[in-house]
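Undergrad: What shape does this take:
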Amino acid sequence: MIQRDQLVAACDHQLRATQFKDFTINGLQVEGGDQVKRVMTGVTACQALLDEAVAWQADMILVHHGYFWKNEPVAITGMKCRRIKTLMAHDISLLAYHLPLDAHAEMGNNAELARHLGWKVEGCLDGELGEGLLWSGRLPQPLSINALAKQISQGLRREPLVIEAPQVGDIERIAWCTGGAQDMITAAYDGGAQVFVSGEVSERTTHLAREMGIHYIAAGHHATERYGIQAMGEWLSDEYGVEHRFVDIDNPV
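TA: Okay, the predicted model is just below:
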C-alpha cells in the first residue's frame, strides 16, 4: 500500500506531465482515498471501466483518456455526473495521462506499439525520443503492404484499414503515432517513411496517401493505445508493490 499523493507524484515525474501542452489535465483528475493498494488500468475512463473498478474494489484508476477535455462543457451533468459520482461514492481516484503517455520513451504508447509488433525504433520526426509523438524506424525485414497489414491484424487482434499507394513497393521504413494522428501523414512522408501507421483515419487521408506516395494503415485508436497504460501499471506494481489489473473494454474504433 502507498499514499495516493506519493504515487501521483511518481507518475507525474516519470511521465514529465507538466512539460506537455495538452488538451486535458494530466495527472490526478478526481481525488479518492489517501491510500492505494489496488490500481486498475484501462484505455478510457468509461462507465464500464469504472464499474469493473468498483467490483474489484480498486483504490485508483489509471487511464490514457480521462476527463475535462478542452472546449467540452464545464457543467458536471448527465454522463459526466454519473461517472464522477461513481468515483466519489467509492472513494476511487482517477489518474490520467494523455500526450505524456504517448511520448514516453520506454512505457509510452508509441514505444510499446513498436515493441509489441517488433519494429526497430530509430527516433522521432518531431523532436527528441521521449518528447515527440511521431516515431520512425524500420521493419526487421522488408514486407509488402499486405504482409504488414496481416502482421498488425494478428498482433492487435483487429483488422486494420489499409490505403495503398500503388507507386510504393515493399516497405522497410515506417513511421507511426498511436491514436488520432492521421494528419501526421505529411510529416511522415517528409521524413522518408514508406508507410505511416496511426489509429484513426479521415476522408482526406486517402487522397494524401495516394497522391504523395505513402502507404497508410489505420490500426485502431483503441487497439494502438492498449499497451502504454498496461506498461505503466506494471511499472507501478514493480516499483511500489500495488496490485495491478488491466481491463480491456472492447472498442472497435
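
Undergrad: only C-alpha atoms for contact and neighbour calcs from this point on.
TA: Will do.

Undergrad: which residues in the stretch 51-200 of the chain form helices?
TA: 78-89, 99-103, 109-117, 145-156, 185-190 (DSSP state H, counting those that start in this stretch).

Undergrad: Which residues belonging to the last one are considered buried?
TA: It refers to helix 185-190. For helix 185-190, burial by neighbour count (16 or more other C-alpha atoms under 10 Å) applies to 185-186, 188-189.

Undergrad: Can I get those in JSON lines including distance to Leu143?
TA: JSON lines is the format used below for the buried residues of helix 185-190 (distance: C-alpha to C-alpha, whole Å):
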{"residue": "Ile185", "distance to Leu143": "20"}
{"residue": "Thr186", "distance to Leu143": "22"}
{"residue": "Ala188", "distance to Leu143": "18"}
{"residue": "Tyr189", "distance to Leu143": "18"}
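
Undergrad: between the helices of the stretch 51-200 of the chain, which gets nearest to Ile25?
TA: With distances scored as C-alpha to C-alpha, the stretch of the helices of the stretch 51-200 of the chain nearest to Ile25 is helix 99-103 (10.2 Å).

Undergrad: I have a second one here; can you model it like the first so I can compare?
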Amino acid sequence: MANRQDIISKITEWLQPENFQDYCPNGLQVEGKAEIETIVSGVTASRALIEAAIDANADMILVHHGYFWKGEDQRIQGMKRERLKQLLEHDINLVAYHLPLDDHPEYGNNRQLADVLEIKNPRPLDGLVWQGDLEEAMTPETFNLHLSRKLHREPLQVGEGKSEIRTVAWCTGAAQGFIDKALEAGLDAYISGEISEPTTHTARECGIHYYAAGHHATERYGVQALGAALEKKFGVRHIFIDCDNPV
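TA: I've put the predicted structure just below:
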C-alpha cells in the first residue's frame, strides 16, 4: 500500500507535466482515497473501464485520456455525471497524463510502440514525432501485416512510396497532421493512430507510405509501462484493462 500523494509526486518527477501546454489537466483529476493498494490502468476513462476497475477493487485509475478537455461542455450531466458519480461513490482516484505520457523517453506511448513494433534505434524526430529503422527492409504489404500482427488490428494503408520500407516515423493517437515531418526527413513510411481526408492525398502525391494503425491500438502501451513502474517502485498491485475501441 502507498500514499496517493507519494505516487503523484513520483509520476510528476518522471513525466514533468509542467513542461507541456496540454488540452487537459495532467495529474490527479478526481480525488479518491488517500491510500492506494491497487492501480488499474487503461487508455481512456470510459464507463466500461470504471466499472471494470470497481470489479477489481481499484483505488486508483491511471489513464492516457481523462476528463476536462479544453472546449468541452463544463456542465456535470449525462455521461459525465454518471462517470464521476461512480468514481466518487467508490472513492476511486482518477489520474490522467496526456502529452507527457506520449513524450516520455522510457514510459511514453511513442517509445513503447517502438518496442512493440520492433523498430530499431527509436529516437525523437521533431516534437512528439519519433523515427527509427527496420531491422530488415519490408515491402509496404509485408509491413502492413507486421503492424496487424503486433497491434491485433488491421491498419488502413494508403500512399505510393518506395518499393521497400527501411525507415519509419510515427506518432501515436490523432497525429496524422505530422506526416509532413516524415516527408521532410525523407523517411519511407509514417504511422499514426488516425487518418483525415487530406492525409490520403498527401501520402499519394508526396510519395510516402502511410498507416493509420488505430488511436486506441497505438496508445495501449504507455499506461502499461507507467503502471508497471509504479508497481515496482511502491509495491502496489497494477492491472491493465483493455476496453477495446476500434477507432
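
Undergrad: just the helices of the stretch 51-200 of structure 1: most buried one?
TA: Most buried of the helices of the stretch 51-200 of structure 1 by mean neighbour count (mean count of other C-alpha atoms under 10 Å) is helix 99-103; its value is a mean of 27.

Undergrad: what's in contact with that helix?
TA: Applying C-alpha atoms under 8 Å, 6 or more residues apart in numbering, the contact partners of helix 99-103 of structure 1 are 15-17, 20, 22, 26, 64, 107-111, 129-133, 178, 228-229.

Undergrad: Have a look at how far, on average, that helix is from structure 2.
TA: Mean deviation of helix 99-103 of structure 1 relative to structure 2 after superposition (mean C-alpha distance after the TM-score superposition for structure 1): 0.5 Å.

Undergrad: of all the buried residues of helix 185-190 of structure 1, which two lie farthest apart?
TA: Pairwise across these, and taking C-alpha to C-alpha, the largest span is found between Ile185 and Tyr189, at 6.2 Å.

Undergrad: tell me, what's touching these two both at once?
TA: With C-alpha under 8 Å, 6+ apart, Ile185 of structure 1 and Tyr189 have common neighbours Phe196.

Undergrad: ok, longest helix in structure 1?
TA: Using DSSP state H to define each element, structure 1 has its longest helix at helix 227-240.

Undergrad: Kindly name the residues of structure 2 that line up with it.
TA: Alignment of helix 227-240 of structure 1 against structure 2: residues 221-234, by TM-score structural alignment.

Undergrad: Could you check that stretch and say which residues are buried?
TA: Here stretch 221-234 of structure 2 shows 221-228, 230-231, 234 as buried, counting by 16+ other C-alpha under 10 Å.

Undergrad: Of those, which is the nearest to Thr44 of structure 2?
TA: Closest to Thr44 of structure 2, out of all of the buried residues of stretch 221-234 of structure 2 and judged by C-alpha to C-alpha, is Val223, at 10.1 Å.

Undergrad: what about that closest one, distance to Gln176 of structure 2?
TA: From Val223 of structure 2 over to Gln176 of structure 2 the distance is 22 Å, taken as C-alpha to C-alpha, to the nearest Å.

Undergrad: same question, Arg153 of structure 2
TA: For Arg153 of structure 2, the distance to Gln176 of structure 2 - C-alpha to C-alpha - is 18 Å.

Undergrad: what separates Trp235 of structure 1 from Gly241 of structure 1, distance-wise?
TA: 9 Å.

Undergrad: Could you do His104 of structure 1 as well?
TA: Distance from His104 of structure 1 to Gly241 of structure 1, by C-alpha to C-alpha: 22 Å.

Undergrad: quick one, what contacts the residue in structure 2 sticking out farthest from the centre?
TA: Computed with C-alpha atoms, centre = their mean, the residue of structure 2 farthest from its C-alpha average is Ser163, at 29.9 Å. Each residue near Ser163 of structure 2 by C-alpha under 8 Å, 6+ apart is listed here: 139-140.

Undergrad: That one maps to what in structure 1?
TA: By TM-score structural alignment, Ser163 of structure 2 lines up with Gly169.

Undergrad: Same question for Gly186 of structure 2.
TA: Per TM-score structural alignment, Gly186 of structure 2 is aligned with Gly192.

Undergrad: Please enumerate the strands of structure 1.
TA: For structure 1, the strands defined by DSSP state E cover 2-3, 27-30, 35-36, 38-44, 60-65, 93-96, 120-124, 135-143, 161-163, 171-177, 195-198, 215-218, 243-246.

Undergrad: What helices and strands are in contact with the first one?
TA: Think strand 2-3 of structure 1. Taking 3 or more C-alpha pairs under 8 Å, 6 or more residues apart in numbering; DSSP states H and E as contact, the helices and strands that strand 2-3 of structure 1 lies on are strand 35-36.

Undergrad: how close does the strand it packs on sit to structure 2?
TA: Counting by mean C-alpha distance after the TM-score superposition for structure 1, strand 35-36 of structure 1 comes out at 0.4 Å.

Undergrad: So which elements touch that strand?
TA: strand 2-3.
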